[in-house]
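Asker: when you get a sec, could you give me coordinates for this:
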Amino acid sequence: MLGLASYSLVHASDPSPLQDFCVAVSDSASAVFVNGKFCENPKMATPEDFFFSGLLTPRNTSNTVGSTVTPVNVMQIPGLNTLGISLARIDFGPFGLNPLHTHPRATEMLVVLEGSLYVGFVTSNPDNQLFTKVLYPGDAFVFPEGLIHFQINTGKTNAVAISGLSSQNPGVITVANAVFGSNPKISTDVLTKAFQVDKKVVDYLQAQFWSNN
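Answerer: As a prediction, this is how the structure comes out:
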């Protein structure tokens, strides 16, 4: 006699990480970090926990790349904890660049408020297709999670954009900084072979001052 069995499918996954890594420990007394922030007693919350002021304030763009990012994430608004969203204001000087970078934990939607921006992202291997667009005030563009992307001011005047990101702590990996400005340095043997360039080129790039914007 054959019995009938019923099956139910369960779909589950781990929560999205909110930091680069979280090393497990056996002793809870040694734990100093969680995936996100510890939660305050809701009865202790105030309106200030959900507030940020200053997105209308222009930023100084006199750095090597000519742009400045003002993040508005869980570090600035504690009330964003667990809500999976954040913002950033990006100021561009004339021909300023927000260099090639990725957000390992977030998709980004950018809206231009002033000026014009040439923006783009590159898809993953093996195609590495480049998608680009010139944006003007009121235009929006999406950069999918984890993909390398950039924005550059195409005009002789300042430009301003606002970005929405799908994480309370999206993270940023600036490609040149990570590859040539890592601490300690990546082996020259690795970089010369990876980029198919002479050692002098790698030494020159590693000697530069790679600052974050």
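Asker: could you use CA atoms for every contact and neighbour count after this?
Answerer: OK.
Asker: okay, now the residue nearest to Ser62 when sequence neighbours are not counted: neighbour count?
Answerer: Spatial nearest neighbour of Ser62, excluding adjacent residues (CA to CA, 6 or more residues apart in numbering): Gly93 at 7.5 Å. Residues lying near Gly93 (other CA atoms under 10 Å) number 24.
Asker: to compare against the first, here's another:
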Amino acid sequence: MGPSVLAAKAQKYPASSDSVAVTSAPSSTEGPSLTQQLLQAASTADRFKLLPNDTQFVFDFNQRQNGSGAGGELISANRKTFPALVGTGSGMVVGRIGPCGMNTFHVHPRSAELQIVVQGHLRTEMIPENGVFNNNGTRRVIKNEVGPFQMTPFYQGSIHVQFNPNCTDAIFVATFASEDFGTGQVLEEAFASSDDVVSASFGQIVAGEDIDTIRKAIPASVALGVEKCLEDCGIQRRIR
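Answerer: Sure thing, here's the model as predicted:
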């Protein structure tokens, strides 16, 4: 999948468009989904019997999925959206981060991520586990600017973020060593806790009456980012 194809996708799906439902494994209230049947198959040979059509081995990253935001979109191939991945131990994401867009703080609980930029540039930050410090004793944050056909890893369970500092789209491909790598948006998960737990976790600097307002303001996945970039690119921040 070359940069020209991905660029065409970026034009097809502008940053401000709304996402629609994902096309995933067939399911039925009368029985297990195709993914469940593949997971329960007695052998690999039996799995192929459940995938009789050659087209079932092709995943189309042109499809739309839920989980995108105002600053771009992420298309995930995992065992739910692409049942043929069952048994491969692998998954993939193609992401478009629009001008000034940010793939907000998140983790992948079941795999490391290898991310290669194929168009534009991304500024990345990764925060390793507790105990990883700079020479001066402060917590280490690994920061890089990644350009076309450069790659960076994000370790399993590490908090990381990607930001597009330019006024044109950035497109990346990410691979995972899991069919079900999963994603957790850190702020959304933290603020899902009860008010007193959130307030205590932030050292009481977040007042109880403000917590619900903050919850509602946390952007979904890919958000519009840094104010200076928005100003330079002439982009007005959209408030949900």
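Asker: if we can go back for a sec, the residue nearest to Ser62 of structure 1 reaches Ala161, doesn't it?
Answerer: No - the criterion here is CA atoms under 8 Å, and Gly93 of structure 1 misses it with Ala161 at 11.9 Å.
Asker: pretty sure His103 of structure 1 is touching Gly146, no?
Answerer: Yes - using CA under 8 Å, His103 of structure 1 and Gly146 qualify as a contacting pair, with a distance of 5.2 Å.
Asker: which of the two has more residues huddled nearby?
Answerer: His103 (23 against 20).
Asker: trace that one over to structure 2, please.
Answerer: His103 of structure 1 maps onto His108 in structure 2 when the alignment is built from TM-score structural alignment.
Asker: can you check Pro94 of structure 1 too?
Answerer: By TM-score structural alignment, Pro94 of structure 1 lines up with Pro99.
Asker: who's in contact with its match?
Answerer: By CA atoms under 8 Å, 6 or more residues apart in numbering, Pro99 of structure 2 lies in contact with Gly71, Asn164, Pro165, Asn166, Cys167, Thr168, Asp169, Ala170, Leu230, Cys233.
Asker: out of these, which end up buried?
Answerer: Gly71, Asn164, Pro165, Asn166, Cys167, Thr168, Asp169, Ala170, Leu230 (16 or more other CA atoms under 10 Å).
Asker: need these in JSON lines (columns: distance to Ser201 of structure 2 and secondary structure).
Answerer: Below are the buried ones among the contacts of Pro99 of structure 2 laid out as JSON lines (distance: CA to CA, whole Å; DSSP: H, G, I helix; E, B strand; the rest coil):
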{"residue": "Gly71", "distance to Ser201 of structure 2": "29", "secondary structure": "coil"}
{"residue": "Asn164", "distance to Ser201 of structure 2": "30", "secondary structure": "coil"}
{"residue": "Pro165", "distance to Ser201 of structure 2": "31", "secondary structure": "coil"}
{"residue": "Asn166", "distance to Ser201 of structure 2": "34", "secondary structure": "coil"}
{"residue": "Cys167", "distance to Ser201 of structure 2": "36", "secondary structure": "coil"}
{"residue": "Thr168", "distance to Ser201 of structure 2": "38", "secondary structure": "coil"}
{"residue": "Asp169", "distance to Ser201 of structure 2": "36", "secondary structure": "coil"}
{"residue": "Ala170", "distance to Ser201 of structure 2": "35", "secondary structure": "strand"}
{"residue": "Leu230", "distance to Ser201 of structure 2": "31", "secondary structure": "helix"}
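Asker: which of these lies closest to Phe176 of structure 2?
Answerer: Proximity of these to Phe176 of structure 2 (CA to CA) peaks at Ala170, which lies at 19.8 Å.
Asker: can you tell me how far the closest one is from Arg110 of structure 2?
Answerer: According to CA to CA, to the nearest Å, Ala170 of structure 2 and Arg110 of structure 2 sit 26 Å apart.
Asker: Ile127 of structure 2 now?
Answerer: Ile127 of structure 2 is 17 Å from Arg110 of structure 2, by CA to CA.
Asker: and what of Thr152 of structure 2?
Answerer: As judged by CA to CA, Thr152 of structure 2 and Arg110 of structure 2 stand 18 Å apart.
Asker: next one: Ser33 of structure 2
Answerer: In terms of CA to CA, Ser33 of structure 2 sits 22 Å off from Arg110 of structure 2.
Asker: now swap in Asp195 of structure 2 and tell me
Answerer: Asp195 of structure 2 is 29 Å from Arg110 of structure 2, where distance means CA to CA.
Asker: leaving out sequence neighbours, find the closest residue to the most centrally placed residue in structure 2.
Answerer: With distances taken as CA atoms, centre = their mean, Leu74 lies nearest the centre of structure 2, 5.8 Å away. Leaving aside its sequence neighbours, Leu74 of structure 2 sits nearest to Gly95 (CA to CA, 6+ apart; 4.4 Å).
Asker: okay, now the one you found: neighbour count?
Answerer: 24.
Asker: I'd say it and Thr175 touch.
Answerer: No - counting by CA under 8 Å, Gly95 of structure 2 stays clear of Thr175, with 11.3 Å between them.
Asker: picking up where we left off before, among the buried ones among the contacts of Pro99 of structure 2, which pair sits farthest apart?
Answerer: Ala170 and Leu230 (15.1 Å).
Asker: which residues does whichever residue in structure 2 pairs up with Asn158 of structure 1 contact?
Answerer: Using TM-score structural alignment, the partner of Asn158 of structure 1 in structure 2 is Asp169. By CA under 8 Å, 6+ apart, Asp169 of structure 2 lies in contact with Ala10, Arg96, Ile97, Gly98, Pro99, Gln119, Gly120.
Asker: and the gap between whichever residue in structure 1 pairs up with the last one and Pro71 of structure 1?
Answerer: For Gly120 of structure 2, the equivalent position in structure 1 is taken to be Gly115, counting by TM-score structural alignment. In this view, Gly115 of structure 1 and Pro71 of structure 1 are 20 Å apart by CA to CA.
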